[in-house]
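**Student:** Below: sequence and its predicted model.
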Amino acid sequence: MTDAVTNPLLSPPALPYDLPPYGSIRAEHYLPAFREAFAAHRAEVEQITSQTDAPTFENTLMALERSGALLDRIARTFYTVSSADGTAEIQAVEEELAPLMAAHSDAIQLDATLFARISALHAQLDELGLDAESRHLVERHHREMSLAGAGLDDEQKKRLTDLNQRLSVLTTTFEKNLLADTNDLAVVFDDAAELDGLSEGELSAAAQAATARGLDGRYVVTLTLYTGHPYLASLANRESRRRLLEASRARGARGNEHDNREVLREIVRLRAERAALLGYPSHAAAILADQTAGSPQTVHDLLRRLAVPAATNARSEQAALQRIADADGIRIEAHDWAFYTEKVRAAEYDLDRAALRPWFEAERVLRDGVFFAAEQLYGVTITERHDLQGYHPDVRVFEVHNADGSELGLFLLDLYTRDSKRGGAWMNSIVTQSALRGTAPVVVNNLNVNKPAPGTPTLLTLDEVTTLFHEFGHALHGLFATVTYPHFAGTAVHRDFVEFPSQVNEMWILWPEILTNYARHIDTDEPLPADVVERLHASEAFNQGFATSEYLAASWIDQAWHGLSVDEATADIDVAEFEATALADIGLDNPAVPTRYASTYFAHVFSGGYSAGYYSYIWSEVLDADTVEWFRDNGGLTRDNGDRFRQRLLGVGGSADPLAAYRDFRGRDAEIQPLLERRGLTG
């Protein structure tokens, strides 16, 4: 029996900020709760569509925004767990749920009567006397339902629903395969000598990972989501580097039960067919029609503009690496790049990034860096709530208050990697703020930092420090967005705008008063030496040819797959050959600079929400670099600047056109020159 007594997901929220009662939720609770929530949502929508009164904003749009609250709560609870603690039981639920969720979404989005009511309101929009957010709500619902296919005939809608359900299964399968193959391909080392160059903490984490797999006395290095691995920069043993990169690049393409090649080919075919059904020449065209970029051609123009100088810079960097590698009698290959990059960095800037880890103890970075910057800029206070429980023992819960002491929301942090967590780093909202529903935000950041043995401090790399600041930028966006309607809550903005606030938050990492507050040696409490900081600043554009090239390569592969027409997508495509042709087309086919993600483990676009949208990081970085320049020109880390950024950008959520919000904040459109200078692409 499933009811509010036996199923905690169906009980009214009882914890602060409606935090789900994770301690009492079991895997078997989810599907019955979803089925009840689906039914409740359909009944709420039917009340809107069955009425005989003429459509008004209140009886149609307001009612639609109030509907689905139970489903939204359960879905956010579940998908938080499925991505961060995807046990076999949870994965089984997700596989069964995927087509049900797709079918339910289509039932709402393709409802002809609902679309007719919204279209009627859209046609008389100027006569409704709505405030700006309400007007934008009508526009967005009308556009989204149009793009979803609400205007198709019944036969077309049936095919569209079939496509969406099949795609939901395929994307879930892709992620499941990737997680399994990533775990299977974790590299086992028999001797610590093979890991020469790793720190004591990194060795401890590798030993801990081995013990967790029943391999006492050995060492296991788990893989990151992207192609490279942080350890490639410090592993002195070339064969160990080769094994690590080879394992990473093999994921999803080994001809075993976790092979993703046919899965992704079918995803591409069905996405192309769906786009054609909706009247678009490609999936990319369909997706970009509702992004700030507007069209694939605009994205292609930007990527090609950046690719030429990036590839040129990468070749120059490679030549510098080769000069040092010549002394070792080797020819630079992909698995050597990071290792020799650190040698060049040391020679040119007298800088050893691996040696910085003792200054980046995780707890201090979090409290005295990430939190401190937010406190200084926005006046918020962040305190840990030991009485509240997350979905896993590693999850920590923090309460956030505004400068005036009023409650803002909860922030959850899930720092460490585990076999049940998907790769990468991300933020998601467990509860979103909405004045209409009377809810406050609850957001979570997930990272994949290796967990050392008990009693050993967690020392971060500079890249991991950057990731922590970046993801907290997303968290701030989710916490600060203040809207009326759930549709606009948190980070519900255009995909190619969503990375902008998080990238801006990275600027505080080396900001003097922030850095001196958190970057202190774990043993001596000495701050990071000033000359080291100077060399970090001097080396900011170092290796940007490689970094930009590997990113642009992945973005181009995404565009290439999703730019295919139906006829092109139904051809017999060899995945490796397709990638090679695409990279040659844009001049990013340097074997020593592999793409950040190859197709078979490109989770962002084949199981996440970035299909035809991976370009959005660099697109958003144009805004980010321009904003960093504004902060520097206007006094930097001040409450006035923080309040302006919060009120005019972060606080808007999705309730206004994002580029209009940017113009309101900046006083003009963004300029690309700061980005070109940051990445050393001005030559």
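**Tutor:** Arrived safely, thanks for sending.

**Student:** Please count neighbours and contacts with C-alpha atoms only from this point.
**Tutor:** Noted.

**Student:** Excluding chain neighbours, give the residue nearest to L676 in space.
**Tutor:** In space, and not counting its chain neighbours, L676 is closest to T682: 5.6 Å by CA to CA, 6 or more residues apart in numbering.

**Student:** Next one for the comparison:
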Amino acid sequence: MCANSTSHPLLDRPTLEHGLPRFADIDDGVVREAFPEALRRHREQIRAIADNPAEPTWENTVEALEASGRELGRCTAWLFNMLGTDSTDARQGIAEEIIPELSAHSDALYTDAALHARIKAVTAPEGDGEGARLHAHLLRRFTRRGADLPPDAQRELAEINRRLSVLSDAFGNNLLADTRTHALHVTDVNELDGLSPARISAARSAAEAEGRDGYLIPLELPTVQSALTDLTDPGTRAALHAASQRRGAEKNPAVLVEMVKLRARRAALLGYDTHADYVIEEETARTADAARRMLTDLAPAAAANAAAEHKLLVELADTEVTGADWPYWEAKLKARDYDLDEDELRRHFPLGRVLRDGVFFAANRLYGITVTERPDLEAYHPDADVWEVRDTDGTALGLLITDYFARPGKRGGAWMTSFTEQSRLLGTTPVVANVMSIVRPTDGSEPLLTLDEVTTVFHEFGHGLHGLLSDVRYPTFSGTNVPRDWVEFPSQINENWAFDPEVIRNYARHVDTGEVIPDHLLTAVADARQFGQGFAAGEYLGAAVIDLAWHSLTPEQADQLGDGAEDIEAFENRALEDAGLTVEHLRPRYRSTYFNHVFAGGYSAGYYSYLWAEVLDADGFDGFAEQGAAGEAASPEAVRAAGQRFRDLILSRGGADDFGTAFAAFRGRGKDVAPLLSRRGLAGAV
């Protein structure tokens, strides 16, 4: 802690605007020192609630519980965010120490009989619909965390949770290590033919940073690596594709199989047939059968479309097209059939313009908010910037941190996270972060984004809007604290604005000339986006099917699993075959050994949620169009009115309203799958 600081940056209430952490004052020593005290304080707060001699009331029980643990929340927010963006051996060591303690602390809270009894004894104030929903939510949570189990079962449950927390951390650490170890190393620049000079320069810098000669291509989270689109050398493509799929193969099979067994046993302890049944009961899908049916209904059509696409690529290439070659020849086909030059397209997508004149411009049109950079406020890394978000009337809503560049110690992929969440009860405003891993040009030039990267910037800001525009009383329901198959709905809705005519013409300007993207490129983008949907749907469905297959096992079935790499591959192949997703050379978006979402994240039995949310997104965005708020004919007034409705009914409410009711209120009816089938080229599949 800084010598001139009189308060602790984690244990005391933040003093910076919106509760922004004093990042300059926090280091590994500070957080290691803070955790035991934060845990002690939260235990004291819980005991004060549970042992309160006064009659239970809403205020002294539920609201007191909601207000407890702020210090612990600040410690965990800092540590787990840093583990994602700037992991080090020291921070991993802190996590290994603290994660079992956090698991035990959480189990103790939810099996506290006195606290549970007080919560059951109170009711929400008359007319407080959000409070009534919170009360029901808390009662379910206590039951689902073992409050009604006998003591011996509670002890077993606590040990399972402790072990799962350790295994999840180990899985992520193994993956991070392998992501660095298996980065593709080449010594001959000719092997990188097809990559832009900026990307080749970045590969040289990456090798230098690791103390190696030649060039290093870091691995991204999914199976398919973005460089496969451009690399002309089939050997380099094959090596990169193989390196991607080797991650986790040595250490993670045993880890993930043990996790599957423990999750199955935990579900059984709590009265569920499988982990999938346990998880999805709290999602908007409600049942594992509903999620499974959606995947298996769509899989055959996606597989057929992918096979047809592959046939076209083989005809174009006039040779075998493997999984490593698929993205390269797909780009060639799009260039031929749709006049889409992806390199030329990128030159219209400099990151700064995409962000300011695209993402922020669209948010202003829809919701009336403005986003202004705050260089006077310091983020957790020099690469990250802080922005303030203000409402139409100038009211400060919260802060956004943007952290877009890849660096050693940062895990691949993209995500949104929170340091502080909005709550009227606590008087807090949100501090959220959008994180990506874009390769920074070594010559200091503006990064030029691919279409996928443009979409991801909009997607993650959609999550950011969910946090920033939250307007609820209770922190449990704030922002993105919602089911997995609902949390992706606002983010996927926001992707649509990336290609709205008014928005894209505002930000897509040539990096050298400043000229607006020509109509022929816009047409090519629109046409080309329809091709490749079979591959995109197939690789996604493959991952979702594998996730549900692991987590639909009973304890008895899980106990029969082998934990070698060949056992994992055999299990995956059976699951894909059963779902009708066996397309030659089509690989799942994630294989089990590097499936971070479900074995080191919060998406176990929930990866289906992206597609479930896309049903809501496709149908919901049709609603914007029907209100005259999207497309060439959209008027500013219609855009603003529709945006305000979406903000009021969806974004601001977090988890405070029933999700089906909220969607129906926005759309005027329940969800319809037809718009998604049309978008994905799967009409007639269901």
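**Tutor:** It's in. From a predicted model like this one, the values you see are computed outputs, not experimental measurements.

**Student:** Can you give the structural similarity as a TM-score?
**Tutor:** In this superposition the chains share a TM-score of 0.96, using TM-score structural alignment, normalised by the length of the first structure; 671 aligned residues with a CA RMSD of 1.5 Å.

**Student:** re earlier: for the residue nearest to L676 of the first structure, helix, strand, or coil?
**Tutor:** The assignment at T682 of the first structure comes out as coil when based on DSSP: H, G, I helix; E, B strand; the rest coil.

**Student:** so how far is V308 of the first structure from it?
**Tutor:** To V308 of the first structure, T682 of the first structure is 11 Å away according to CA to CA, to the nearest Å.

**Student:** I'd say A541 of the first structure and R679 touch.
**Tutor:** Yes. Taking contacts as CA atoms under 8 Å, A541 of the first structure lies within contact range of R679: 5.6 Å.

**Student:** all strands for the first structure, in order.
**Tutor:** 187-189, 219-221, 381-384, 396-401, 407-416, 426-431, 442-449 (DSSP state E).

**Student:** Skip the chain neighbours and tell me the closest residue to L682 of the second structure.
**Tutor:** If you skip the residues right next to it in sequence, L682 of the second structure has A301 as its closest partner in space, 6.1 Å away by CA to CA, 6+ apart.

**Student:** So what does that neighbour match up with in the first structure?
**Tutor:** The criterion is TM-score structural alignment: under it, A301 of the second structure has P309 as its aligned partner in the first structure.

**Student:** Could you measure from the residue nearest to L682 of the second structure over to D527 of the second structure?
**Tutor:** A301 of the second structure sits 20 Å away from D527 of the second structure, taking CA to CA as the criterion.

**Student:** out of the two, which sits in the busier spot?
**Tutor:** Neighbours around A301 of the second structure and D527, counted as other CA atoms under 10 Å, are more numerous at A301. The numbers are 22 against 15.

**Student:** Map L240 of the second structure across to the first structure for me.
**Tutor:** In the first structure, the residue matched to L240 of the second structure (TM-score structural alignment) is L244.

**Student:** OK, contacts around its match?
**Tutor:** Taking CA atoms under 8 Å, 6 or more residues apart in numbering, we find L244 of the first structure in contact with 187, 223, 229, 232.

**Student:** residues in contact with the alignment partner in the second structure of the last one?
**Tutor:** Going back to what we said before, that points to L232 of the first structure. Residue correspondence, TM-score structural alignment: L232 of the first structure in this structure matches L228 in the second structure. Neighbouring residues of L228 of the second structure by CA under 8 Å, 6+ apart: 237, 240-241, 324-325, 327-328.

**Student:** Nearest to A362 of the second structure among these?
**Tutor:** Proximity of the contacts of L228 of the second structure to A362 of the second structure was ranked by CA to CA; the top entry is P327 with 30.1 Å.

**Student:** Could you check how many residues crowd around the closest one?
**Tutor:** The number of residues packed around P327 of the second structure, counting by other CA under 10 Å, is 24.

**Student:** State the distance from it to A536 of the second structure.
**Tutor:** Computed with CA to CA, the distance linking P327 of the second structure and A536 of the second structure is 11 Å.

**Student:** now swap in S418 of the second structure and tell me
**Tutor:** Here the criterion is CA to CA. By it, S418 of the second structure lies 29 Å from A536 of the second structure.

**Student:** same thing with R669 of the second structure?
**Tutor:** The value you get for R669 of the second structure to A536 of the second structure, if CA to CA is used, is 29 Å.

**Student:** These two: who's more crowded?
**Tutor:** Of the pair R669 of the second structure and A536, A536 is the one with more neighbours under other CA under 10 Å, namely 16 against 12.

**Student:** Residue in the first structure paired with the more buried one?
**Tutor:** Using TM-score structural alignment as the criterion, the counterpart of A536 of the second structure in the first structure is A547.

**Student:** From V598 of the second structure, how far out is L553 of the second structure?
**Tutor:** In this structure, L553 of the second structure and V598 of the second structure are separated by 15 Å, where distance is defined by CA to CA.

**Student:** Was I right to think the match of A301 of the second structure contacts L681?
**Tutor:** Yes. Because the distance of 5.6 Å satisfies CA under 8 Å, P309 of the first structure is recorded as touching L681.

**Student:** anything in contact with each of those two?
**Tutor:** Applying CA under 8 Å, 6+ apart, one finds that no residue jointly contacts P309 of the first structure and L681.
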